[in-house]
Structures are given as C-alpha cells and as structure tokens.
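**Student:** this one's sequence-less:
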C-alpha cells in the first residue's frame, strides 16, 4: 500500500507488497524489494537498491548524495540486502567514483536510531549498530559485529567478525575478529567471549581463539613473530585462519 501523500517517482521500481507511509519520498532510480516497509517522512533517493522485507522507519535518509566534496553526481550505488531494520533518522549513503563506487549492506542488520553509514562502506550480515554509531567512508564491518552507542570508526578502518565496540569507542585502527575495543582512541579490551558463546562457538574453538589473542596482543611479540607462534602452537581452524589473515591485511594497524 502506498499512502496517497507519498511521492513516488514514476520510474521507481516498487515490488509487490511494499508499504510506503505518509509523506515519504521515493526517487527515480530506487528499487524496493517485495514486502519492505517505508516509514512516514522517509526519503529514499539516488541509485538505491533495497532488498526484500526491509523495514525503514520514519525520518530515515537512505541513498542521499555522499558527504564527499569530490562527488559530482555520478551514478554510484547504495545496495541494501534483505531483512534489514533501519530505524529513525539513520543516514545511509552511496559510494563514490574515487572509492569502490557503491556502499554495500548485507542481510539481517539492525541500524538503531541516528546511525550513519558513509560512502563506500561495506557492512556484512547480522551486524548491530546501536544508537548514534557512525562509520566514516571506506569502512568495512564484518559479519556479527556489534557497534555500541555513539561509537565512531575512522575512514579506511575495518571491524572484524564478531567484534564488539564499547559505547563511545573512537576507533582509528582495525579491530581484530572476536575481540572487544573500548575507549577514546580505542584499544583492545579482551575477547568477546559472550558473543562467541551466543553464536555457538565450541569451548575448544573459544580456547584456541583466546590463545591466539594472547599471542597476538599480550605477548609483546612483533606481529610476524606472533603469527609464527600461533601457527606453531594453536590448532588451525577457519576462525584462527581468519584471525591471522585479518591481521596480516591490516593497513592502519590493529587495536592493541
């Protein structure tokens, strides 16, 4: 159902079963998947592709031009997967031609009120961004990460799988998978053990990740030395391999 006060561009592609609330505005290049709901006074603009069964609450701004002074109206995309919940006053912006040309958001994420995702970000699946949390441009957030309220992530920084940022954390370096980062100019505050248990990680896997964490961040070893020790002393599993590879690919350094 489309409310009679909503403004929907005739070229917009709105699938069956989409609900669009009062005074919402849907732009020319927007595609909205089946069963999604768009709240009152929301603005969906730009080249934006919204998957099925998303919920976009009132006053959200989705697909507006990126906050990048180099942007000149080029065709760049915001791609949003299925079953995302985007709460009030959240802003999600497309990519830029000087970045990857798109902002990509996976499936099943929750963006609480007043969140911001800037241009050229990649957000995985089942991520939670609490109220007022912010991603600068070119940030990568892996699956199952949790960003606490009012946390902020510097551009070109990565947040690893199942990592957690404490409320108010100011993150300027990569946060290793499965860890917690906290503080202004965030540092590592331990392993996200509760999150790993909730995801169903086995006790043996959690024990192995703990050992890898201690060697990587608490042993005083250089990164290459720590990785060598992990390979020697910790049983290899997909989780440990990802932990090592994430650290090896870091360009901004890792939170310690």
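**Tutor:** Sure, I can see it. For clarity, every value in this text was computed on a predicted model and none was experimentally measured. Numbers count the residues shown, from 1 in each chain.

**Student:** going by C-alpha atoms from here, please, whenever you check contacts or count neighbours.
**Tutor:** OK.

**Student:** tell me, how many residues neighbour residue 181?
**Tutor:** 29 (other Cα atoms under 10 Å).

**Student:** then residue 245?
**Tutor:** The number of residues packed near residue 245 is 12, by other Cα under 10 Å.

**Student:** gap between it and residue 48?
**Tutor:** 32 Å (Cα to Cα, to the nearest Å).

**Student:** would you mark the buried spots in the lengthiest helix in the chain?
**Tutor:** In terms of residue count, the longest helix belonging to the chain (DSSP state H) is helix 203-217. Under the neighbour-count criterion of 16 or more other Cα atoms under 10 Å, helix 203-217 has 205, 206, 208, 209, 210, 211, 212, 213, 215, 216, 217 buried.

**Student:** got it, and stretch 225-243?
**Tutor:** 226, 227, 230, 234, 239, 240, 242, 243.

**Student:** any idea which of those is closest to residue 26?
**Tutor:** residue 242 (39.9 Å; Cα to Cα).

**Student:** and the comparison structure, right after this:
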C-alpha cells in the first residue's frame, strides 16, 4: 500500500476523473462521505466526479484516474470489477472495513460455499458465482486505504487530498492503546473486559473508547500487533483468550487468517 512520497495529480491540466464503486457492504461509508457538508463542495470542486454508483444509474466511463471502492469482494463478478478498476485507474483507494479487511462479510469466509444451502432449500442461480468474501487488497494492489466502520469523513478527505496533491506522510502502524494513553482513558482490561485496542491499527482517536465502549477492531490489525503478547495480557487480566480470538474475526477475518499463519 502506498503512503510515502506520492506524486499526486498537480501536473494534470484537467481535474482528475474519479469513480466511486460499491461492492458487498451497507454503503455506510459512501453515506459517511456526504456527511462532510462543510468541506464536501470544496472537495468536489477539485475533481471530476465521473461516476458514483450510489448517486446515479449512469454507466461507469471507460477512462478515469482514481477509483474509490467500498465493500468486500464476494462474487466472481465483483472480483472481475476490482481487477478492471485496477487496470484502468492510476490510483485505487479502498474505503471502510469491508474493503480493507473483508469486514462483516468476511465473517462468513470459512466453509463459505456450504452456507447458501443453510439458507435456501433451492440455491438460486444468482448464488452460482459467489466466492468466499475477501478484501479488495487481497485481490489487487491498493494504493491507499481509509479504515474504520464507517470511515471518518475527515480521514477520507485527508487521503483524497494526498492522492490529488501528493504527500510524504507515512502510514501509521501504531496500535490504539497509545491513543488511549494520550486521551487518558481508563483501560477496559483493568475491569476484566475485552478490548481489541492493543492490536488494532490506530488513527481514529479511539473514539469508541472515549464513549465508554471497548474497541471492536474495525480498523484492522496493526502491522505492529503482537498477538501472542495480547493473548498473554488476556490471561493476566482474566479475559478468556477464546473470546479475544473470536472478537478478532468480526472485522479482521482476512488479517486474522494471515496472522494465524505466523
């Protein structure tokens, strides 16, 4: 994933052409983008919004510069769509937990092809091209990610600005616990309650924790996460390790599967 010394589009004579595509998701991240009313028009004034699946039924153009993708890849058709976007776009941005880690759809990844028969007596033809849910980044190379469920509007605008104008900003790898210390919020483990902040990628300001809710890991596992140490911490504070492992799968199915191989 790109995140350092990116060139941007400042040398272009025309505004970058941007498409926004939704795959398997609740479309909450796309709706969250519209919540940046204060800055949205300024952002839209810097780009040529050529296609937004949520806002228009017009067909997607053949040529564009930036592709923004929300949602997990769950069908052969969506996998082909992602590959086509990667081939056409100079920059591909994955937004939200479903696109970056497979998110909630990823919880069904294990034994996925057996699951339709648990729901339907006769599996619909439309289910024939289904595949085990996976993140966009597990199918193609992703240049930028905007994490969380849903995304933070300011975080999305920050990433888009880096795409448009270039940036030497590095990608954060720290875990959420550091943010909690800076916010001076009490640790849930001291109360014998599970919190995934000790392995989750920081960057949201630990909003849930500040509201009195444990982190549920929607930003995905940090590259610096130490899972063996986290499990030891669970044992030390009387939190079942099995609960920790199960909680990881809520938003981190793809990341957790990779980490389990370590």
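**Tutor:** Good, I have the coordinates. These numbers come from a predicted model, not from an experiment.

**Student:** overlay them and tell me the TM-score.
**Tutor:** Here the TM-score for the pair of chains, by TM-score structural alignment, normalised by the length of structure 1, is 0.29; 141 aligned residues with a Cα RMSD of 6.7 Å.

**Student:** quick revisit: now render the buried residues of stretch 225-243 of structure 1 as CSV, adding secondary structure.
**Tutor:** Converted to CSV, the buried residues of stretch 225-243 of structure 1 look like this (DSSP: H, G, I helix; E, B strand; the rest coil):
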residue, secondary structure
226, helix
227, helix
230, helix
234, coil
239, helix
240, helix
242, helix
243, helix
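
**Student:** which SS state does residue 81 of structure 2 fall under?
**Tutor:** Per three-state DSSP, residue 81 of structure 2 ends up helix.

**Student:** neighbours around it, how many?
**Tutor:** 15.

**Student:** swap in residue 198 of structure 1?
**Tutor:** 8.

**Student:** for the longest helix of structure 1, name the packing helices and strands.
**Tutor:** helix 223-233, helix 238-248 (3 or more Cα pairs under 8 Å, 6 or more residues apart in numbering; DSSP states H and E).

**Student:** right, and those helices - which one's nearest residue 195 of structure 1?
**Tutor:** Nearest of those (Cα to Cα): helix 238-248, 14.0 Å.

**Student:** for residue 232 of structure 2, see how far away residue 93 of structure 2 is.
**Tutor:** The span separating residue 93 of structure 2 from residue 232 of structure 2 equals 36 Å under the rule Cα to Cα.

**Student:** what about those two, which has more around it?
**Tutor:** residue 93 (28 against 13).

**Student:** how much space separates the more buried one from residue 51 of structure 2?
**Tutor:** Applying Cα to Cα to residue 93 of structure 2 and residue 51 of structure 2 gives a distance of 15 Å.

**Student:** pull the number of nearby residues for residue 223 of structure 1.
**Tutor:** 16.

**Student:** show me the contacts for it.
**Tutor:** residue 216 (Cα atoms under 8 Å, 6 or more residues apart in numbering).

**Student:** wait, residue 134 of structure 2 touches residue 75, no?
**Tutor:** No - assessed by Cα atoms under 8 Å, residue 134 of structure 2 is found out of contact with residue 75, at 9.6 Å.

**Student:** out of those two, which sits in the busier spot?
**Tutor:** Using other Cα under 10 Å, the more surrounded residue of residue 134 of structure 2 and residue 75 is residue 134, with 27 against 20.

**Student:** skipping adjacent residues, who's closest to residue 146 of structure 2 in space?
**Tutor:** Distances taken as Cα to Cα, 6 or more residues apart in numbering place residue 95 nearest to residue 146 of structure 2, at 4.6 Å, with adjacent residues excluded.

**Student:** hang on, isn't the one you found packed against residue 32?
**Tutor:** No - at 10.7 Å, residue 95 of structure 2 does not count as touching residue 32 under the criterion of Cα under 8 Å.

**Student:** that's all I had, so thanks and see you.
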